[in-house]
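Asker: no sequence on hand, only this structure:
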């Protein structure tokens, strides 16, 4: 059913794998490499049509300095943190509670509620743009950080609940039963028995949600119009002029905007991988 490990394949397959893997990796990284090279390329290169060749000179310091001078990218990055961090906390906290309830308790409608969380993940979010915009306007939450946070929490909780419910379902149920026999309350069971076992899942889910929200562009343009609320993904439009786009500055701003989620992934890499692979070899 599953493919054999590459070490058990024929020598020809192993050789082909070793050749094709670096090529595939290079193709996958090519856009990122192009953006990184463009961010240190002088504007004269782009004006002369030197898009893919070696830069004629190193202009990284000038480009990255100009990004902060010609735009409010520092303020937009701060806005992204104001939106992303509360969303991660809210979505993961709600998903932990709902996932625990759906995984541990047996009640009428349990499976139906779980299916509703799953079905919500398959709704194309683009078709909700107008209803969400009108609803937030009526509630006074349009073009506010609070509105963006509440919206993202509501939309991310479905996926997070699916993730947490399946993770908790794989934990030893005997631990919960033993705690109940000892007379421990349900709230303390959740906090002191289940939560410590959920740390890998919490770390993995936090990294995923942080990346989803930080990289969001669609809702950042639909629900944020003023510079006071606009996150960095939408704020980079400031660097695009009416007649000419400073692509070297846009590339530099893109690299700066990508640093926080990449940094978080490397800081949480060990927990992230453990959360995704825990239980993969059971059974």
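Answerer: All right, it came through fine. Everything numeric in this text was worked out from a predicted model, so none of it was measured.
Asker: from now on I want contacts and neighbour counts done on CA atoms only, so please keep to that.
Answerer: Will do.
Asker: which neighbouring elements make contact with the strand or helix carrying residue 91?
Answerer: Element membership of residue 91, judged by DSSP states H and E, is helix 73-104. Helices and strands touching helix 73-104, by 3 or more Cα pairs under 8 Å, 6 or more residues apart in numbering; DSSP states H and E, are helix 145-169, helix 199-214, helix 232-235.
Asker: also this one, for the comparison:
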């Protein structure tokens, strides 16, 4: 099932594998390097066609300051924060509650309900575009941050419930039996037994959910029109002009948009890794 490790004696195979990894890594990093390099160029340098060479003049500071002075990036950033933070908190709360009930309580329709939770993850986003838009219009929240919050909470909770249910189901049954014997209510069991044990899983899920929601572009375009409510992903697209695009500012804005998920991952990296591997090894 898993690939066998390459023996130390197979020098040629180990060299080929290492070279292949470096080639793939360079191909993956090349666009990122190009974006960062473009964010350090001046508009004149780009107009001259110097896209991959050493910048003739460094405009790094001016470009990154100009993103906030010459574009509505501050508003886009604030909209993304207003959309992402409440969505992540609600998804974590709802998925933990649902995962706890679906994993530790047996009732008629348990698996059917669980299937409904995860069924939406298999639907292409495009077929839900018109119904979701019409629903937001009927609710009176179309072209507001709340439209994005409602959708992302509803859509991400399915995957998050699957994630949390599997972690909670792996917890020792004896812990729950001992808590019930002590007279704990289901809510007390959830707070005092489940929460402390699934913190790594919650951290991993928080990073994944934050990244999914922060980087979403499709629904940001479908559910918002006004620049005053657009998140950063839709805002980046609006920075392109009809006849002229300031690629140095656009590249600098792209780097700025990518910072929060990267910082969050490195800040919570230990919890993320332990959360993904939690329960993978028994004994």
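Answerer: Now that the structure is in, tell me what you want to look at. Keep in mind it's a predicted model, so treat the numbers as computed, not measured.
Asker: one step back: do you know which of the helices and strands packed on helix 73-104 of the first structure lies nearest residue 43 of the first structure?
Answerer: Taking Cα to Cα, helix 232-235 is the member of these nearest to residue 43 of the first structure, at 21.1 Å.
Asker: now do that closest one: which elements does it pack against?
Answerer: Under the contact definition 3+ Cα pairs under 8 Å, 6+ apart, helix 232-235 of the first structure sits against helix 73-104, helix 218-222.
Asker: the spatially most central residue of the second structure: what's it in contact with?
Answerer: Nearest to the geometric centre of the second structure sits residue 211, at 1.6 Å (Cα atoms, centre = their mean). Neighbouring residues of residue 211 of the second structure by Cα atoms under 8 Å, 6 or more residues apart in numbering: residue 261.
Asker: hmm, try it at 10 Å
Answerer: Residue 211 of the second structure makes contacts with 84, 88, 205, 258, 260-262, 264-265, as judged by Cα atoms under 10 Å, 6 or more residues apart in numbering.
Asker: please apply the same query to residue 194 of the second structure.
Answerer: Per Cα under 10 Å, 6+ apart, neighbours of residue 194 of the second structure: 96, 100, 167-168, 171, 175-176, 187-188.
Asker: next, count neighbours for residue 234 of the second structure.
Answerer: Residue neighbour count, defined by other Cα atoms under 10 Å, stands at 23 for residue 234 of the second structure.
Asker: residue 257 of the first structure: how many residues sit nearby?
Answerer: Neighbours of residue 257 of the first structure under the rule other Cα under 10 Å: 22.
Asker: that one against residue 76, yeah?
Answerer: Yes. Between residue 257 of the first structure and residue 76 there is a contact under Cα atoms under 10 Å: 9.4 Å.
Asker: overlap in contacts of these two?
Answerer: Counting by Cα under 10 Å, 6+ apart, the shared contacts of residue 257 of the first structure and residue 76 are 231-233, 236.
Asker: max pairwise distance over these: which two?
Answerer: Greatest spacing in these, by Cα to Cα: 231 and 236 (8.9 Å).
Asker: look at those two and report which has more neighbours.
Answerer: Using other Cα under 10 Å, the more surrounded residue of residue 231 of the first structure and residue 236 is residue 231, with 30 against 21.
Asker: ok, now which ones touch the more buried one?
Answerer: 73, 75-84, 145, 214-217, 220-221, 224, 257.
Asker: contacting residues for residue 218 of the second structure?
Answerer: Residue 218 of the second structure touches 125-126, 129, 233-234, counting by Cα under 10 Å, 6+ apart.
Asker: only the buried subset of the residues you listed, as a ChimeraX command please.
Answerer: Listed next is the ChimeraX selection for buried residues among the contacts of residue 218 of the second structure, using 16 or more other Cα atoms under 10 Å:
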select :233,234
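Asker: between the contacts of residue 218 of the second structure, which is nearest residue 36 of the second structure?
Answerer: residue 233 (17.4 Å).
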